[in-house]
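Chemist: Sequence first, then the predicted structure:
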Amino acid sequence: MTAPVLEMRSIGKTFPGVKALSDVTLNVAPGEVHAICGENGAGKSTLMKVLSGVHPHGSYDGEILFQGAPCAFKDIGASEARGIVIIHQELALVPYLSIAENIFLGNEHARHGIISWNETLKHAAVLLKRVGLAEHPGTRVADIGVGKQQLVEIAKALAKEVKLLILDEPTAALNDGDSAQLLLLIKELKAQGITSIIISHKLNEIAEVADSVTILRDGRTIETLDVRDGATTEDRIIRGMVGRDLDHRFPERTPYEGDPEARPALEIRDWTVHHPIDQQRKVVDNVSIQVRRGEIVGIAGLMGAGRTELAMSVFGRSYGRDISGTVLKDGREIRTRTVPEAVAHGIAYVTEDRKQYGLNLIDTIGRNITLSALPKVARRGIVDEHEETRVAESYRRSMNIKAPTVFEQVGRLSGGNQQKVVLSKWIFAGPDVLLLDEPTRGIDVGAKYEIYTVIDRLAAQGKAVVFISSELPELLGMCDRVYTMAAGRLTGEIPRADATQEVLMRHMTRNTR
C-alpha cells in the first residue's frame, strides 16, 4: 500500500471557550483529490489552517508529517516553502494590480532587487495557459470575474511549485459554468501529479472530483470514505456529517393558500435600474413583481440576471443609478430612497455577502443582533446593555446559534452561525417583508435545514418573503411561486405546481433582446 503524502495525527486546537479540534486524524494519498466534509463549525477550515501554518506549530496539539518528514510550520511561508499552498474562500488578490503581479507577489522574478517584467509576463502567460485562462497577464484583477480570479489563485499556487493544493470552498461564489471549469482543472492537476484537498458543501461536486472524503463532526474525525467505489452517495455523506439520516432536505410546509386576489404586501412596478458606472446599461429593466403575506416567492436567474441588483435597489437604493419605478406596501405607494426609509416601512434585506455587508465581524453577537433596531434596546438615546444582552440571548437560543455566549466575536463563528446572526438582526427589526439574497450560500446541509425552518416560520407568521437563490432545488423546495430573470428582465412567473429545474432553466436562458 502506498504511504500517505500527508499524515495529521491526533490534532487538537482550542480557542478561548471553544474546543475547535479534538484528536483529528487525516491521511491523504499521493496524487489524489481528498475532500473534507462537515457541518459549519465542524473544524474543516481550522484543520487546514493548522496544516498550512496559519495556526503555527506550538499553538495546537498533535503532529504533522508531509512526505514522511515531520513538519513544524511557524507561518504560512514555511508551509509554502514545502509545497503546501492554501487558497482560502476569501481570495487574497490585490484588485488593482495585474494578474502577473498577483501571481508573483512575494515571489517576484528579480535580480539585484529589480523586477524583470519580461520574465514575469512570460512566466505568467505559461501559468495562465496551464490553468486554462486566456486573459492577458497585464490585465487588472479588478477587471475579471470571480471565476477567473479563482484560476489566478491556482496559477499563483503553481508558481510556488505546489505539491499539495488546499482549496477552501473554491466554488462557493461561482456560477455553474465557472464551477465546472474549476472542477475540470482540479482533475487536470491530479493528472499532473498534484495532490489536492478540497473543502466543499456541494456534495455533487465532491462526488464528481474526489477520490476520498473525510467527514468531521464537532471537531472530530468521524470516518473516511472511498468515493471511487460508487457506493458513497450524497445521503451517505450527509448521514456522517449530521449524525443521522436527513430524510428531507427541506422542512414540510403547507404551500401558500391565501387569496390570490389579496392585496400584495409588497409590489414593485416597472422597476428600472442603471449600472452605477456604465449609465447606459440597464441592469434591471422594467421589472414588476409582487409578494403576499405568508408567501415565499423565489427569484431565479443566472449570473448577471439582475436579481441582487433588484433587491439592493429596492432596499434604500443601495445599488445603481437613475432608478425609476414604484414600490407599494399593502397597496400604498412608499418611498425607499434610503436604507432607513426602507427599514421604517418594514422592509429588510439579508445580503448575499454577509461578511462585507451583513455583519460587523469584530463586534459581538449581541451588538450585531441589535444593530438594525437600536432604539428598541435604548433608553433616552443610551443602549441598555442588560436589555441588549437579554434580547441577544433569546435569539441565540431560538436560532440555535452555536456560541458559548452572546459576547463572542462574530468573526469567530462558522458561516452557518454567522448567517443565523444576520437573520436574527433583521427579525429583531420586526419587518413585514424580507428580501433574502442567497441566504444559505456557503452553508452545510444541516445548517441549511435550520435556516429553511426559520424562513418557513416567518412565512407562517404572515411575513412576505422574497427568496433569491442560485440553487434551483432550493427554490423548488421552498417557494410558492418563482419569478425568472435574464439580462435584467423578467422572463417568467411559474407557480409551484408547474416548476421544475428544466422549466426554470428554460426561462432563465431566454433571449430577452
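Modeler: In hand now; what should we look at? Numbering: from 1, shown residues only.
Chemist: contacts and neighbour counts: CA atoms only from here.
Modeler: Will do.
Chemist: For Val242, give me its contacts.
Modeler: Val242 makes contact with Gly38, Glu39, Arg217, Gly446, according to Cα atoms under 8 Å, 6 or more residues apart in numbering.
Chemist: From those residues, which land in strands?
Modeler: Assigned to strands by DSSP state E, the following of those qualify: Arg217.
Chemist: Just among the contacts of Val242, which is most surrounded?
Modeler: Gly38 (28 neighbours; other Cα atoms under 10 Å).
Chemist: quick one, what contacts that residue?
Modeler: Here Gly38 is in contact with Lys44, His201, Ile215, Leu216, Arg217, Met241, Val242, Asp444 (criterion: Cα under 8 Å, 6+ apart).
Chemist: my guess is the second one contacts Ile443, does it?
Modeler: By that I understand His201. Yes. Using Cα atoms under 8 Å, His201 is in contact with Ile443, at 6.7 Å.
Chemist: Put this next to the first one:
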Amino acid sequence: MSEYILEMQEIVKEFPGVKALDNVNLKVKRGEIHALVGENGAGKSTLMKVLSGVYPYGKYTGQILINGVEQRFNTIKDSEAAGVGIIYQELTLVKQMNICENIFLGSEFEKFGVIDWNRAMAETNRLIKEVGLSSGPDTRIVNLGIGKQQLVEIAKALSKNIKILILDEPTAALNETDSENLLSIIKALKKEGITCIYISHKLKEVKAIADTITILRDGRTIESYPNNELVDQSKIITGMVGRELKQLFPRQEHTPGDVVLEVKNWNVYNPELPDRKAIDNVSFNARKGEILGVAGLMGSGRTELMMSLFGAYGINKTGEIIIDNELVKVKEPRDAIEKGLCYLSEDRKKTGLVLMMDIKENITLSNLNKISNIMGINENEEIKAANEYVKALKIKTPSIEQKVKNLSGGNQQKVVIAKWLMAKPKVLVLDEPTRGIDVGAKFEIYNIMNKLADQGVSIIMISSELPEVLGMSDRILVMHEGKISTELDWKDADQETIMYYATGQQPRTLKELEEV
C-alpha cells in the first residue's frame, strides 16, 4: 500500500479570465496532519473544493487518487463516500436544530420508513464523546458557542466514516482557549488514523500541529516539506510572498494635510457572537490627501473595522469617531455619509450596486436629496449628474440607461465610485477596490485614487493584495485579530514585514528582519 492516502496531480481549474489552479500537485501521507498555506487568493480553498466534489469532475483537469485509485467526484456525497470530509470556515449547521439532527441531516437512520431516533441519539453520544463535546445530543446549535459548533461539524464529518478531514481556517472565529482545544482534538484524530488537511493563516498553529507543509502561491504549488526544526515561520512567509511585483502601480508622491478622521479606542462586538470582540481598542487617524492602506489576513478585522465606522456592522460599539475635529455619532450609514465618510463595499454586486437598475439610478441612489425637490426626483438633474460622472471616470457604456449587470467588472466598480464621489466624501474607504477586474481597469482605478488624493480626499484602501498595498499606500496599517499590530511608512515596508505583523509576529528591529 502506498504511503500516500491522497495524490492530486496536475490540477487545473479556470474561471472566466482567471486560472485559479495552475497544474497544482499535492501529496498527503496516510495519518498525517498536512498544512496548506498561502496568501489570500493563492488557490487553497479552490483546490479543496475540487477534492471535495464542490467542483465536479469535468470542471477541472488533472487526477485525484485516493489509496492509489483515481476518483471522479460529481457531488459532495461522492467525495464523502470515498472518505473525504470538509469543514468550511463558514459553518453549515442549522442553528434551530439540535446536535443530533444536524449530525445526521440528510443521512438519517430509518426503521420501517421512520427515522430511528434512538439509534441516532446513541450514535451522537458516541461521536460527541469522541470529539470532546460535553453538551447533550438534544442541545440546539443556537445555544452553543462557536468553538462547540466547530466540534459538532467535526462530529458530523466523522459520522460519515471519513478518512481525510479538510479543515478550512477552523480557528478563524475562535478565541485562544477554543483554538487550543480544537488543535488537541485534531491531534487526537490523527492518533485514530484520520488524515487531516489543515488550511490556516495562523503560522504559529501550523508550526504547532503540522507534519508536512505545502505552500501555494498564485495558483501554483511552490514547495512542500516536512515541518521540523529547520523550518521556521520566516521560511513559510518567504514561500508565501516571495514573488516579483509584476503589476505596475502609478505611485504618486502625496503631501498629506491635516487629520480629517481620528478614531480613538474603538471597540466593536460581533452581532452573531455577542460575547466576542470583532474590533479591540483600535486607534488611528487618516489625513487629507493621503492613501492609507489597510493590510491583514482574512479574519483580521479590516472590513469589520471600516464597516463599523460606517454604521453598517457591529453591536455594543464604544470609542470616538472624530471627523474634521467634530465628535460624531454614527448609528447608521446615512449618518456617516452626511458627515463625509463613505464606504465602498468589497462585494460590489451584493452590497454596492443594484444590478437590475441602470447606471444613472445607481450613481444617484445614495444622493437623491441632491437631485430632488418637493415634487420628487428632478430627472434632468439626475441625467446631468450621471453623465458628468460617466465622463469623468471614463465609464464605458452606450448609455447611462444601461443596466449595471451588463457592464464589465471594472466599469461596475467605477459606477460604485461615482456613487460615492457624488456624495462629496471627506474620507472614502475603498474595500478591495480592484477585486475581480482586469489589469487595465485596475490602473484606471489607481489613477482615480491618486486624483482624489490630490483633491484633498482621504483615501483608506483595504486590500488583500500586498503588491497593491505597497504600490499605492502612503502609510500602511496592519491588522491582526481585531487589532492594529503596526503602522508602517511605505518606504519602510515590504511584503515579508507586513506578513510578519499580519500573522501576529513582532520583529523588534530591521536587523532582526534581515537576519530571518
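Modeler: That came in fine, so what should we check first? Nothing here was measured: the structure is a model prediction, and the numbers come from that model.
Chemist: where does the TM-score land?
Modeler: Superposed pair, TM-score by TM-score structural alignment, normalised by the length of the first structure: 0.65. Supporting alignment: 423 aligned residues with a Cα RMSD of 5.3 Å.
Chemist: related to what we said a few turns ago, of all the contacts of Val242 of the first structure, which two lie farthest apart?
Modeler: Arg217 and Gly446 (11.4 Å; Cα to Cα).
Chemist: Mind listing the shared neighbours of these two?
Modeler: Counting by Cα under 8 Å, 6+ apart, the common neighbours of Arg217 of the first structure and Gly446 are Glu39, Val242.
Chemist: What helix or strand is Lys122 of the first structure located in?
Modeler: Per DSSP states H and E, Lys122 of the first structure falls inside helix 117-130.
Chemist: and that helix, what other elements does it pack with?
Modeler: Counting contacts by 3 or more Cα pairs under 8 Å, 6 or more residues apart in numbering; DSSP states H and E, helix 117-130 of the first structure is packed against helix 99-103, helix 146-159.
Chemist: what secondary structure does Ile186 of the first structure sit in?
Modeler: Secondary structure, DSSP: H, G, I helix; E, B strand; the rest coil: Ile186 of the first structure is helix.
Chemist: so what's it up against?
Modeler: Ser196, Val209.
Chemist: Which residue in the second structure aligns with it?
Modeler: By TM-score structural alignment, Ile186 of the first structure lines up with Ile186 in the second structure.
Chemist: For stretch 318-336 of the second structure, buried residues please.
Modeler: The neighbour-count check on stretch 318-336 of the second structure (16 or more other Cα atoms under 10 Å) flags Glu320, Ile321, Ile322, Ile323, Asp324, Val330, Pro333, Arg334, Ala336 as buried.
Chemist: Which member of the contacts of Val242 of the first structure is positioned nearest Gly17 of the first structure?
Modeler: Using Cα to Cα, Arg217 is the member of the contacts of Val242 of the first structure that lies nearest Gly17 of the first structure, at 18.0 Å.
Chemist: Which residue in the second structure aligns with that closest one?
Modeler: Checking TM-score structural alignment: Arg217 of the first structure goes with Arg217.
Chemist: which residue packs closest to that match, ignoring adjacent ones?
Modeler: Leaving out its chain neighbours, the residue that sits closest to Arg217 of the second structure by Cα to Cα, 6 or more residues apart in numbering is Ala42, at 4.7 Å.
Chemist: My read is that the one you found contacts Thr214, right?
Modeler: No. Applying Cα under 8 Å, one finds Ala42 of the second structure not in contact with Thr214, separated by 11.8 Å.
Chemist: Which parts of the stretch 101-250 of the second structure are helices?
Modeler: 117-130, 146-158, 176-191, 203-209, 233-241 (DSSP state H, counting those that start in this stretch).
Chemist: now do the stretch 301-450 of the second structure
Modeler: Under DSSP H, counting those that start in this stretch, the stretch 301-450 of the second structure gives helices at 302-309, 333-339, 359-364, 379-392, 409-421, 439-454.
Chemist: Deepest-packed of those helices, please.
Modeler: When the helices of the stretch 301-450 of the second structure are scored by mean count of other Cα atoms under 10 Å, the highest mean neighbour count falls to helix 359-364 (a mean of 26).
Chemist: what packs against that one?
Modeler: helix 379-392, helix 409-421.
Chemist: Quick one: work out the angle between the last one and helix 379-392.
Modeler: Compare the direction of helix 409-421 of the second structure with that of helix 379-392 by axes from the mean of the first three to the mean of the last three Cα atoms, to 10 degrees and you get 130 degrees.
Chemist: For Leu151 of the second structure, see how far away the match of Arg217 of the first structure is.
Modeler: Arg217 of the second structure is 30 Å from Leu151 of the second structure, where distance means Cα to Cα, to the nearest Å.
Chemist: thinking again about what came up before, just the buried residues of the contacts of Gly38 of the first structure.
Modeler: Using 16+ other Cα under 10 Å as the burial test, the contacts of Gly38 of the first structure include Lys44, His201, Ile215, Leu216, Arg217, Met241, Val242, Asp444 as buried.
Chemist: Burial check on Asn368 of the first structure, number of neighbours?
Modeler: 23.
Chemist: typo on my end, Gly258 of the first structure
Modeler: 11.
Chemist: which residue sits closest to it, ignoring its sequence neighbours?
Modeler: Gly294 (7.8 Å).
Chemist: now do Arg481 of the first structure
Modeler: Here the residue nearest Arg481 of the first structure, using Cα to Cα, 6+ apart, is Pro495, at 4.4 Å.
Chemist: My guess is the one you found contacts Val482. True?
Modeler: Yes. Using Cα under 8 Å, Pro495 of the first structure is in contact with Val482, at 6.4 Å.
Chemist: circling back: nearest to Thr221 of the second structure, of the helices of the stretch 101-250 of the second structure?
Modeler: That would be, of these and by Cα to Cα, helix 233-241, which comes in at 10.1 Å.
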